[in-house]
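**Student:** sharing a model that was predicted from the sequence below.
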Amino acid sequence: MFNKVLIANRGEIALRVLRACKELGIQTVAVHSTADSEAMHVKLADESVCIGPPASRDSYLNIHQIVAACEITGADAIHPGYGFLSENAKFAEILEAHNIAFIGPKAEHIRTMGDKIEAKRTAARLGIPVVPGSEGGVTDPNQAKRIAGDIGYPVIIKAAAGGGGRGMKVARDESELKAAFQTARSEAGAAFGDDAVYIEKYLGKPRHIEVQVVGDGKGNAVHLGERDCSLQRRHQKVWEEANSPALNSDARARIGEICSKAVAEMGYSGAGTVEFLYEDGEFYFIEMNTRLQVEHPVTEAITGIDLVHEQISVASGGNLSVKQSEIEFHGHAIECRINAENARTFVPSPGVIKHFHTPGGLGIRVDSGVYSGYRIPPYYDSLIGKLIVHGRNRVECLMRLRRALDEFVVDGIDTTLPLFRDLVSNKDIADGKYDIHWLESYLADG
């Protein structure tokens, strides 16, 4: 086991990793920008190192400064959290060259799954069902036209190196294809420095289903069920739940087994998430995230398995704590991502939190790095906390969530709490009848 772990992140995920390390008896090092000197994880860590000014490129993305912080403090491992450097293959390789363990998968797996075209090829080779589409990058409009004609309209054009909805356009017929193709390439090049795109069949009203997997790097892997992340705004997840209201036990077991076998064959090490669109009883692979997900707590709630513990254990050469036959699913869990944003306009709302009171009681968990008097800086993601609720079934979970949202108080800034108070009382949500387009339609209707 590691002696000292440096946490190369900030906010609630840095605090989440810190807590796991403390439970395992591991010393912790917090790195922070000048804007985060008063952050909770900095206050609670055994040691802290300032790695630069507020801009992420000069601090949390500054590989040189982070490696130097390891050398100064004697940290023998780094946990990257999510975002920032968590899926940077070069970072993993640099750490290996400096004999610092990366608590995550091998660089080759990060690189393969970070390229959407190569990821799709790899998924198909491993027996994971994929969306019909181009086999590689497309640069010629005439080639795009032929491919779209073969798979049938509507089609979606995506940046090969992208995410978060950038470099992603839909063409519903041939007349829309040329403009959508050119715009997607232009956006992809501007956002990612790579204008390669690929074309896939566009599904009308799918769910977004993802399967949590963990591998030990020795050919063993398990799945921990699925999460439904269909409630999204601009391709950003807002509300996640486990298990999905759309799946039955047979579908759950089928896709889980496919995913665990695939990551075992890869020799994958650590936590990962295989993401799908699901429509008419069929799964279609869209990507694999080679890191811990924001929404991992709902999986922990229904399985009782600590995913960060598993990450740390396998990264240090240990084994998985459970076999597939030992994993049981209990009840239902929902996570709401609480952002410092106006609940109607979604304009960010940095500033001082005057009062912060979290709900409590059976089945309630709040992951947050903020506190009363904390100043939210304007430089980073607006996520300030996650409310995770667990119940014996989905009905109980929704009732408990409604109560918890009523107790949650954040004064001094705008938050998205009012949105969740509306959603939890909506009939479609209560019935589990929603897809990836539902939330944007709901918001558009006012």
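**Tutor:** Structure received. Numbering: from 1, shown residues only.
**Student:** CA only for contacts and neighbour counts going forward, please
**Tutor:** Will do.
**Student:** give me the buried positions along the helix or strand hosting Val395.
**Tutor:** Element membership of Val395, judged by DSSP states H and E, is helix 394-407. For helix 394-407, the neighbour count (16 or more other CA atoms under 10 Å) marks 394, 396-398, 400-402, 404-405 as buried.
**Student:** now for the closest residue in space to Thr299 that isn't next to it in sequence, how many residues are close by?
**Tutor:** Nearest non-adjacent residue to Thr299, counting by CA to CA, 6 or more residues apart in numbering: Ala242, 6.5 Å away. Counted with other CA atoms under 10 Å, the neighbours of Ala242 add up to 29.
**Student:** below is an additional structure, to be compared with the one above:
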Amino acid sequence: MRILFIGSRLFNDVAEYASAMGVTTILSESNPDAPNLELADSHHIVPRGMEGPLEIALREDVDAVVPLIGVDGPLRDVAWLKDKLETDHGIPVVASGPEAAEISTDKFKTKEFFTRNRIRTPEYSLIDSPADVTEFPVVLKQREGQGGSGVMVAATPSDVRGYLRASDHALMEDYIQGREISVEVLRWNGETLPLVAVDKGETRVDGLHPLKKVKRAPAIIRGFDGMEALERASEITELLGAEGNTDVDMIVSEDGKLYAIEVNTRPSGTRYISEAATGINPMHCLVDMAAGNWKPGKIRRKNHYAVEIPVGNPGDLESIMPEGASWVLHGPRNHMRLTVRAGNPEMIDLVLKKLGDLRVHRGQVI
């Protein structure tokens, strides 16, 4: 089995697993200084875009392609590659196709998709003048962007004026007070597997970046049914026709209503905490899909409790880990995150307390 992986930044998440399955790993990357190149059986440096990976896939006679792209920008090009390879050459590409990519990478088209399919989402409109905003707070976004970039919660007319000076237009949506929820959904060959509802913290007027928030899984929120979130995320993914790994972002309002916010048709930033809570590694599942071995009906879901905490550069954490907890550090230097798996929520609370005490001792801000 020969698989082409596109993008090296996330390749370390799948390299060992793919090799253990007997897969010959071929890697394409546009940056010659990118990490993880040495982990593949062979790698190729190509120009940006999908023409290079297309040529490599055909020249290397690969059996499947797995794009490992965690940003939105190239997703439409990936969808073009999928269409080309699957239609003309019968080579499966574990990613979403053109229609799903077009909708998911444009936030306004995503909102129209929700409305068209009668999926509850905050009221929205496109604006280009401060006079278009009459009630506050509201959320202002650009049609394209991810990870909180270009997002502002405007509390005053002055906020709107400042936002529109920097960007002459915006997608405006109602601000929903509640908690942010994220669900990863795996889908391939018509079979769908939602993983777990991840609690990404309260919605905040200050617009705190998602990477600076503590996340918990499964989400335990008063008045919230986690199964409803899994079902809604699966419904959205299936209606969209997305494949591979899809991340559905939602908000649970204070009165218990579930609002769909965004859809990301790519590997998710919640993949570590999703695996910690369920025992299902979404990145390994992409390899299984490519190899024809993905059988969601036979996957055993585990029921753990997990937390993901921004820690910067934490140093030695062994001393604060309670017996029975397992953990992993991930992310770039100075922006590392700690993901912990435990058998009960009390152990998670203990980790948070000990980490807070450690930061106080070191004079760090919690």
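**Tutor:** Sure thing, it's come through. Given the structure is predicted, the values throughout are model-derived calculations rather than measurements.
**Student:** burial check on the residue mapped onto Ser182 of structure 2 from structure 1, number of neighbours?
**Tutor:** Alignment note (TM-score structural alignment): Ser182 of structure 2 maps to Glu210 of structure 1. Per other CA under 10 Å, the neighbour tally for Glu210 of structure 1 reads 28.
**Student:** Glu210 of structure 1 contacts Phe276, doesn't it?
**Tutor:** Yes: checked against CA atoms under 8 Å, the pair Glu210 of structure 1 and Phe276 is within contact range at 5.8 Å.
**Student:** alignment lookup: the residue nearest to Thr299 of structure 1 to structure 2.
**Tutor:** Under the alignment by TM-score structural alignment, Ala242 of structure 1 pairs with Ala217 in structure 2.
**Student:** Arg166 of structure 1 too?
**Tutor:** So, by TM-score structural alignment, Arg166 of structure 1 is matched to Ser149.
**Student:** its match falls within a helix, correct?
**Tutor:** No: counting by DSSP: H, G, I helix; E, B strand; the rest coil, Ser149 of structure 2 is not part of a helix but coil.
**Student:** that one and Glu173 of structure 2: what is the separation?
**Tutor:** Using CA to CA, to the nearest Å, Ser149 of structure 2 is found at 16 Å from Glu173 of structure 2.
**Student:** for these two, indicate the residue with more neighbours.
**Tutor:** Shown here are Ser149 of structure 2 and Glu173; by other CA under 10 Å, Glu173 has more neighbours (20 against 11).
**Student:** quick one: what helix or strand has the match of Ser182 of structure 2 in it?
**Tutor:** Using DSSP H and E, Glu210 of structure 1 falls in strand 207-216.
**Student:** same question for Leu193 of structure 2.
**Tutor:** Leu193 of structure 2 is part of strand 191-202, with elements assigned from DSSP H and E.
**Student:** Asp367 of structure 1 too?
**Tutor:** Here Asp367 of structure 1 is assigned to strand 364-368, by DSSP H and E.
**Student:** average offset between that strand and structure 2?
**Tutor:** Its aligned residues in structure 2 lie a mean 4.1 Å from strand 364-368 of structure 1 after superposition (mean CA distance after the TM-score superposition for structure 1).
**Student:** off-centre distance for the helix or strand following that strand?
**Tutor:** Per DSSP H and E, the first helix or strand lying C-terminal to strand 364-368 of structure 1 is strand 375-376. Here the centre of strand 375-376 of structure 1 is set off from its chain's centre by 23 Å, with CA atoms, centre = their mean, to the nearest Å.
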